[in-house]
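**Student:** Next comes the sequence, and after it the predicted model I'd like to discuss.
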Amino acid sequence: MKQDRIKLLSEESVPKAILVMSLPVVTGMMVQVLYNLADTFFIGKLNDANQLAAANIALPVFILSMALAGVIGTGAASYISRALGEKKAVEADKTLTIGMVYLLIIGFIVTVFTLIFLKNLVAVLGASAETFPYTFSYVSVLVWGMIPVMCNFALGQLLRAEGDAMGSMFGMLIGTVTNIILDPLLIFTFSLGVSGAAIATVVANSISLLFYLVRYKKGKTLIHFRLSLFSFDKKISKEIFTIGLPSSISQGLMSVALIIMNNIAASYGDTVIAGLGVASRIVTIGTFIFMGIAAGCQPLVGYSYGARNIKRVDSIILHGISITSIIGLLLGIVMWVFARSFIGAFTNVVEVIDAGTIVLRALVFSLPIVGGQMLCTTSVQAMGKALPSLILSISRQGLLFIPLLLGLNRLFGFNGFIYAQPLTDAIMLIIAFAILKGILKKDTNRL
């Protein structure tokens, strides 16, 4: 089985390799979408716009925990793939071990720090007087469960780095099924409302994490956690953080952007925040498919780049961009046509449906282009290019989206606010593709 994984990474035809690597991840991502939509669906059935808005207001905290986990998940995964491509199995084992220890340290520090400033954090998130108590209860649970949430996210990435896409998918599936079972039980049966959804999220992530740990413990992986290998290795630490930090900055800026979006949306009313939350989660059907394809391509790119097979790297990227663009176009058309029905499936509040429909029809313009952008960015990360990765990471949310969001909202009001994201993604696709092609051309000339 282990030799089959190596053959898949190095020799299999590119379309088949992308399919085999991406399909389990996409399936897992769809499970993750179901996970997110389940929360929104059950909270929506409370027919309380304030609790539905609170779940969206709290989302930046969840994304921030993913950003911090991504420092280790993305950075270590990139180096593990390249180490395997260079036949350095012990180096890969050591990277896994060091990454897991760093993850626990980061998780503990952030949890303590966040708990100290919890009330101030909720106020900054954009909660109004009506949504504050619901947002506070939701965020409190997420913060207490931040360590298992972070570890679960990172270990899923590390399994994919060695080609174990199926293991990663099953872990996500187990967590999602757990969440779907617990959501109605905690929200309605135990009358916990929105905080019940947060508890379900933390418990589900903990169970997924347990599955991953058992998988490593039973030796069903190419690489292994061995505490005896842990040290503050300068080379490995540099590899992890030079690639992981740019990815984390990107996710962190996404969290900041969401906070700004929620504060702007609050000026239009809590029903707009609620509608924005529902629409954003529906669009994740597309973005998570693209994330899955990009994640499936990442170890293929990393392995081939480590083996100096630039021609194969080129082929993987071009096939991946073509696939995501076609899927995005089809999904965008469907979501635009049936926007009101999609929003109405999650809430009966007419004002929320009206706002959500308008927002969804704006956001779907990102779908045909955002997949290619994601694939270019993850390819740069997989190749271990720290500076270009940093440029791409800060550009989308920091240099482009946040200024466009503020500027377009000021100039064009609500329409400027909702179309800032599609415009950002169109510009970013051009930038990301140009940077990636420049890297590949330079490396080709060296060989």
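**Tutor:** Ah, there it is. Keep in mind it's a predicted model, so treat the numbers as computed, not measured. Numbering: from 1, shown residues only.
**Student:** can we go C-alpha only for contacts and neighbour counts from here?
**Tutor:** Noted.
**Student:** name the element G175 belongs to?
**Tutor:** Using DSSP states H and E, G175 sits in helix 165-184.
**Student:** all helices for the stretch 301-447 of the chain, in order.
**Tutor:** Under the criterion DSSP state H, counting those that start in this stretch, the stretch 301-447 of the chain carries helices at the ranges 310-337, 339-344, 350-363, 367-382, 386-394, 402-412, 414-446.
**Student:** just the stretch 151-300 of the chain next, same as before
**Tutor:** Counting by DSSP H, counting those that start in this stretch, the helices of the stretch 151-300 of the chain are 165-184, 193-217, 234-266, 270-306.
**Student:** out of these, deepest packed?
**Tutor:** Ranked by mean neighbour count under mean count of other Cα atoms under 10 Å, the helices of the stretch 151-300 of the chain are led by helix 270-306, which reaches a mean of 26.
**Student:** one step back: residues contacting the helix holding G175, please?
**Tutor:** 21-22, 24-25, 27-29, 31-32, 34-35, 38-39, 42, 156-157, 159-160, 196-197, 200-201, 203-209, 211-212, 215, 296 (Cα atoms under 8 Å, 6 or more residues apart in numbering).
**Student:** Then stretch 248-258?
**Tutor:** Applying Cα under 8 Å, 6+ apart, the external contacts of stretch 248-258 come out as 59-61, 63-64, 66-71, 390, 393-394, 396-398, 401-402.
**Student:** want to compare, so here's the second one:
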Amino acid sequence: MQERSNRFLAQEPVGKLMGMYAIPCIISLLVAALYNIVDQIFIANATYLGSYGNAANTVVFPLTVIALAIAVLIGDGCCAFVSICLGSGDPESAHRSIGNAIVLCVAASVVLTALYLIFQQPLLTVFGGQINEETFRLSREYFFFLPLGICSLLSQISLVAAMAAINNMIRTYGALDPIFGQAEYAQIPMAVVGIVMKFFQIVISIAVGLAAGCIPIVGYNIGAGLKARARRLFTLLLSAEAAVGAMALLIVEVFPRPLIFLFGAAGESVYYIDFAVHSFRIYLCMMILACVNKGAFIYLQALGKALESTLLSTVREVVFGVSFALLLPVFFGLDGVLYSMPVSDVLTFVLAVFLIHSTYKSLRT
């Protein structure tokens, strides 16, 4: 009976199925991401906080991404495995994996909560909280109110290591800048990059939602041996991801000032506004490739290619994300921090092309 009830995954048009599953994922991720965005908008427009508050929010933000990383690791992995099991006619294994995933999520949440509370001060320091006294004070205060991110499902990828590198390079090379090396402007780069990351979070929420919505469809069809349908869905997904990235790119390149004024720019110096516009246009200039890369990562996972997906994601976030965030500022100062994002996305896409090609090839046989 259960097998018959799931057969529509192998029979309905893949475009219809993608919309059916992806739209709820996108909405849930956007709600979570918007929660964080609205939080920062209120902080920025509080006259007693301003850029200090935004900088503090940026310091704490990576800690929420750690929680997301664990949730995605367990949730997406379980979803892919369950779908493959159902497609191959093994509902018993699917049921067991769901129970195991729930238990693992609860255990991980408890452990993460304990670690955050015990190591609060060193964690805030690692993510750049010591840029100045006021930012660190507000970071500690903020930490005890959105600190764990367990209930906030942020659509961020495993960017924690890169965020740590970026935040510390901002602190280091901002101090060498003739403008931001002055005490009254020191927090501006940290605040601005945090805002840019939040916009990126919104876009990636859509990209992740699109791909996550495909997981049960892909898994079921692969389990049922229907590779042609899985191949058509892959094409549709990559096209949709590219379209999302193109729309985001248009917004940040053409309308950066309206975006930054949402975050309290009216009460800030001209240096804040100029650096914000500059940051939006550079840091997010490869949004199309970032979205396509994300779709490819998750689709590979849905196919059961966990090793390839994990390696590609690790190369993007740790190898490229961290190394370029540390290396490029040596030659380009603060601009080097901004260029680390597009350079990482371009190089990751070069690698992803080979995996995309091999995936299409495997789905033809």
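**Tutor:** Arrived safely. These figures come from a predicted structure and were not determined experimentally.
**Student:** Now the TM-score, please.
**Tutor:** TM-score of the superposed chains, computed with TM-score structural alignment, normalised by the length of structure 2, equals 0.87; 345 aligned residues with a Cα RMSD of 2.4 Å.
**Student:** what's the closest non-adjacent residue to the equivalent of R316 of structure 2 over in structure 1?
**Tutor:** Aligning on TM-score structural alignment places R316 of structure 2 opposite R396 in structure 1. Spatial nearest neighbour of R396 of structure 1, excluding adjacent residues (Cα to Cα, 6 or more residues apart in numbering): M428 at 6.2 Å.
**Student:** Return the residues in contact with that neighbour.
**Tutor:** Counted by Cα under 8 Å, 6+ apart, M428 of structure 1 has contacts Q373, S395, R396.
**Student:** Please tell me how far the nearest residue to the second one once chain neighbours are set aside sits from G75 of structure 1.
**Tutor:** I take that to be S395 of structure 1. Excluding its sequence neighbours, the residue lying closest to S395 of structure 1 (Cα to Cα, 6+ apart) is M428, at 7.6 Å. The gap separating M428 of structure 1 from G75 of structure 1 is 22 Å, by Cα to Cα, to the nearest Å.
**Student:** do T97 of structure 1 as well
**Tutor:** Distance of T97 of structure 1 to G75 of structure 1, given as Cα to Cα: 13 Å.
**Student:** out of those two, which sits in the busier spot?
**Tutor:** Legend: neighbour count by other Cα atoms under 10 Å for T97 of structure 1 and G75, higher for G75 (33 against 22).
**Student:** Give me the aligned partner of A38 of structure 1 over in structure 2.
**Tutor:** For A38 of structure 1, the residue aligned by TM-score structural alignment is V38.
**Student:** Could you list the buried residues of whatever helix or strand that match lives in?
**Tutor:** Using DSSP H and E, V38 of structure 2 sits in helix 14-44. Buried residues in helix 14-44 of structure 2, defined by neighbour count with 16 or more other Cα atoms under 10 Å: 14, 17-18, 21-23, 25-26, 28-34, 36-37, 40-44.
**Student:** Who are the packing partners of it?
**Tutor:** helix 50-87, helix 188-223, helix 227-254 (3 or more Cα pairs under 8 Å, 6 or more residues apart in numbering; DSSP states H and E).
**Student:** Let's see that with 10 Å instead.
**Tutor:** Applying 3 or more Cα pairs under 10 Å, 6 or more residues apart in numbering; DSSP states H and E, one finds that helix 14-44 of structure 2 contacts helix 8-11, helix 50-87, helix 188-223, helix 227-254, helix 256-261.
**Student:** which stretch among the ones you listed comes nearest L326 of structure 2?
**Tutor:** helix 188-223 (15.5 Å; Cα to Cα).
**Student:** Which part of structure 1 matches that closest one?
**Tutor:** Using TM-score structural alignment, helix 188-223 of structure 2 pairs with 271-306 in structure 1.
**Student:** Mean distance of that stretch to its aligned residues in structure 2, please.
**Tutor:** When structure 2 is overlaid, stretch 271-306 of structure 1 sits 1.5 Å from its aligned residues on average, using mean Cα distance after the TM-score superposition for structure 1.
**Student:** mind checking how far that stretch is from the chain centre?
**Tutor:** How far stretch 271-306 of structure 1 lies from its chain's middle: 6 Å, per Cα atoms, centre = their mean, to the nearest Å.
**Student:** what's the burial count for the alignment partner in structure 1 of V254 of structure 2?
**Tutor:** V254 of structure 2 maps onto V337 in structure 1, with residues paired by TM-score structural alignment. When neighbours are counted by other Cα under 10 Å, V337 of structure 1 registers 11.
**Student:** looking at it, V337 of structure 1 is touching R361, isn't it?
**Tutor:** Yes - using Cα atoms under 10 Å, V337 of structure 1 is in contact with R361, at 8.3 Å.
**Student:** Spatially, which residue comes closest to the aligned partner of N263 of structure 1 in structure 2, not counting chain neighbours?
**Tutor:** By TM-score structural alignment, N263 of structure 1 lines up with N168 in structure 2. Closest residue to N168 of structure 2 apart from its sequence neighbours, by Cα to Cα, 6+ apart: G128 at 5.2 Å.
**Student:** Map the one you found onto structure 1.
**Tutor:** With TM-score structural alignment as the criterion, G128 of structure 2 matches G126.
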